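got a structure for you, letters missing:
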């Protein structure tokens, strides 16, 4: 099935995904959602929650190597990461390892929209999703339909006039490759870069909730972590992203507004309430029951082949 963003054909618009047969995207715990700092439940001081990224000491410095594949998949720009390159560790009691499979972007046609999630009623011009899966699965496809099979980290981007502060410009040679993948299905190799570039400096403050993929089939097996602090993007960066196309030729519609509308935190028919957590305290915030207090520590380790 072909599907598109919010400005696309009526039969494939995200507003109608829930009615498409076979039924998809009609669950009770869908994503994205509005992230509200005041109503989110504080994980509690016991969690010592932190998101951290480090590079293994044995990693071969390969900043110029064409290590990753960047693709225009018809609805986003996605960067595929070879299995075993980066791993994420969520240091809960289980301490499971997650393979980084890819990261991709959602953006708007104007700077006042583009992100899938919102933060305290604010939209951002760009949002990145880092898609991971437990190492026990052979690949992302196998994890897609498994309970708890996916963990996605969301990162907002805020506008800056200073190109030297652009976070995208620090992700290898990604920006220089965008012009080579303007049509759907095209791909190009890009250089390796330090995975720390994927996360903001403040890694102690984030939201956590259980949700879904934001694109069909919208499976509800995603553990979401959305960072509170945003990375930086320039108007020039956004112009490049807005120049690629949904279709297979240069006459196809420009890929803009490729984000799904907000979904309710708790749908009317939801069998049980869904909780939104945050990792930092506030006087107005609630404290999570001890049963739900988690320690989150993400470490990305890279391995040379």
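Okay, I see it. Note that the coordinates shown come from a computational prediction; the quantities given were computed from them, not determined experimentally.

alpha carbons only for contacts and neighbour counts from here, please
Noted.

How far does stretch 228-246 stretch from one end to the other?
With CA to CA, to the nearest Å as the measure, the ends of stretch 228-246 fall 30 Å from one another.

Could you do stretch 113-121 as well?
11 Å.

Stretch 202-210 too?
Using CA to CA, the end-to-end distance of stretch 202-210 comes to 22 Å.

The residue nearest to residue 72 when sequence neighbours are not counted: how many residues sit nearby?
What sits nearest to residue 72 in space, not counting adjacent residues and going by CA to CA, 6 or more residues apart in numbering, is residue 184, at 5.1 Å. Residue 184: 22 surrounding residues under other CA atoms under 10 Å.

so residue 184 touches residue 253, yeah?
No. With contact defined as CA atoms under 8 Å, residue 184 does not count as touching residue 253 (10.6 Å).

what sits in contact with each of the two?
Counting by CA atoms under 8 Å, 6 or more residues apart in numbering, the common neighbours of residue 184 and residue 253 are 245-247.

In contact with the spatially most central residue of the chain, which residues?
The residue lying closest to the centre of the chain (CA atoms, centre = their mean) is residue 129, at 1.3 Å. Contacts for residue 129 (CA under 8 Å, 6+ apart) come out as 103-105, 152-155.

how near is it to residue 161?
For residue 129, the distance to residue 161 - CA to CA - is 23 Å.

top of the contacts of residue 129 by neighbour count?
Most neighbours among the contacts of residue 129, by other CA under 10 Å: residue 154, with 26 neighbours.

structure B:
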């Protein structure tokens, strides 16, 4: 539970910067891993975006993004903001540039940063608000993979816009096993829009045990962790 009234407000803050957010990759890889749908990027040398500033010490390279969602519009997000839960939450994964890979960094206490953004429902005549949702049908079944060719790739800016929104930050864990305590969380308070039709496309995805829905972790207690508001 993230609560505006109890978070510690940071007055002297450095701007959060996503460097290279308009860079286009050579190609993209969409995967249904049986738990979520994951978008990875194939970069030319020097083009990989990275995160710096805000609560971070150093530079964190972008790795991938994926989603968590519910079976209906009343739940799906892994964070609860001021007692409100959203139908879906986006996670952008970054790893500390001091380490050679995500796999190495995830084992280190300063290894990872996750940007989390909520989605809220917008019924705008069912016109798509997020063009990348058209790729979901290519990975309906678990372990399916689809390569997005260069002409159809998109930069991170098209996904989340500028990183100038207010946000919370705290030190926590990954939300999937083994739930390593190696993550600095950055949780935006400005939701992104999604249409009911687009949400239905997510709910058509399948896991090994049936429909891929409610793939979110139950809300965890903060256990005296300090939560900062930027």
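It's in. Since the structure is predicted, the reported quantities are computational estimates derived from the model, not experimental observations.

Identify the residue of structure 1 aligned to residue 74 of structure 2.
In structure 1, residue 74 of structure 2 lines up with residue 112, judged by TM-score structural alignment.

just to revisit the earlier point, and which of the contacts of residue 129 of structure 1 is nearest to residue 97 of structure 1?
Nearest to residue 97 of structure 1 among those is residue 152, at 13.2 Å by CA to CA.

Tell me if that closest one really is in a strand.
Yes. Under DSSP: H, G, I helix; E, B strand; the rest coil, residue 152 of structure 1 falls within a strand.

so it sits right up against residue 130, yeah?
Yes. Judged on CA under 8 Å, residue 152 of structure 1 makes contact with residue 130 at a distance of 5.5 Å.

what does residue 15 of structure 2 align to in structure 1?
Checking TM-score structural alignment: residue 15 of structure 2 goes with residue 50.

name the element its match belongs to?
Using DSSP states H and E, residue 50 of structure 1 maps to neither a helix nor a strand.

For it, give its distance to residue 274 of structure 1.
Taking CA to CA, one finds residue 50 of structure 1 at 22 Å from residue 274 of structure 1.

Per the alignment, the residue nearest to residue 72 of structure 1 pairs with which residue of structure 2?
Looks like residue 184 of structure 1 aligns to residue 142 there (TM-score structural alignment).

What residues does that match make contact with?
Residue 142 of structure 2 touches 32-34, 206-208, counting by CA under 8 Å, 6+ apart.

Any quick PyMOL command for the buried ones out of those?
Those of these that count as buried under 16 or more other CA atoms under 10 Å are selected in PyMOL with:
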select buried, resi 32+33+34+206+207
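
Give me the subset of the contacts of residue 142 of structure 2 that lies in strands.
32, 206-207 (DSSP state E).

Return the member of those nearest to residue 181 of structure 2.
Nearest member of these to residue 181 of structure 2, counting by CA to CA, is residue 32, at 25.0 Å.

residues contacting that closest one?
38, 139-145.

Of those residues, which is the most crowded?
The contacts of residue 32 of structure 2, ranked by neighbours (other CA under 10 Å): first place residue 140, 23 neighbours.

Apart from its neighbours in sequence, what residue is nearest the equivalent of residue 255 of structure 1 over in structure 2?
With TM-score structural alignment as the criterion, residue 255 of structure 1 lines up with residue 212 in structure 2. Sequence neighbours aside, residue 206 is the residue nearest to residue 212 of structure 2 in space, at 4.6 Å (criterion: CA to CA, 6+ apart).

Does residue 169 of structure 1 belong to a helix, a strand or coil?
Recorded secondary structure, residue 169 of structure 1: helix (three-state DSSP).

Check the spacing between it and residue 238 of structure 1 real quick.
12 Å.

Over to residue 83 of structure 1?
Distance from residue 83 of structure 1 to residue 238 of structure 1, by CA to CA: 29 Å.

who has more neighbours, these two?
Neighbour count, other CA under 10 Å: between residue 83 of structure 1 and residue 238, residue 238 has more, with 19 against 16.

counterpart of that one in structure 2?
Per TM-score structural alignment, residue 238 of structure 1 is aligned with residue 199.

and if you look at residue 194 of structure 1?
Aligned partner of residue 194 of structure 1 by TM-score structural alignment: residue 155.

so what's that match up against?
21-25.

try it again with 10 Å
By CA atoms under 10 Å, 6 or more residues apart in numbering, the contact set of residue 155 of structure 2 is 20-25, 41, 49, 161.

Return those of those residues that are likewise in contact in structure 1.
Using both residues aligned by TM-score structural alignment, their matches' CA atoms under 10 Å, structure 1 keeps these contacts from these: 20, 24-25.

Closest to residue 165 of structure 2 out of these?
Out of those, the member with the shortest distance to residue 165 of structure 2 (by CA to CA) is residue 20, at 17.7 Å.

residues in contact with the closest residue to the closest one other than its chain neighbours?
Distances taken as CA to CA, 6+ apart put residue 49 closest to residue 20 of structure 2, at 4.4 Å, once the chain neighbours are dropped. Residues in contact with residue 49 of structure 2 (CA under 10 Å, 6+ apart) are 18-25, 43, 60-63, 94, 155-156.

among these, which are in helices?
Members of the contacts of residue 49 of structure 2 lying in helices (criterion: DSSP state H): residue 156.

With that, I have no additional questions.
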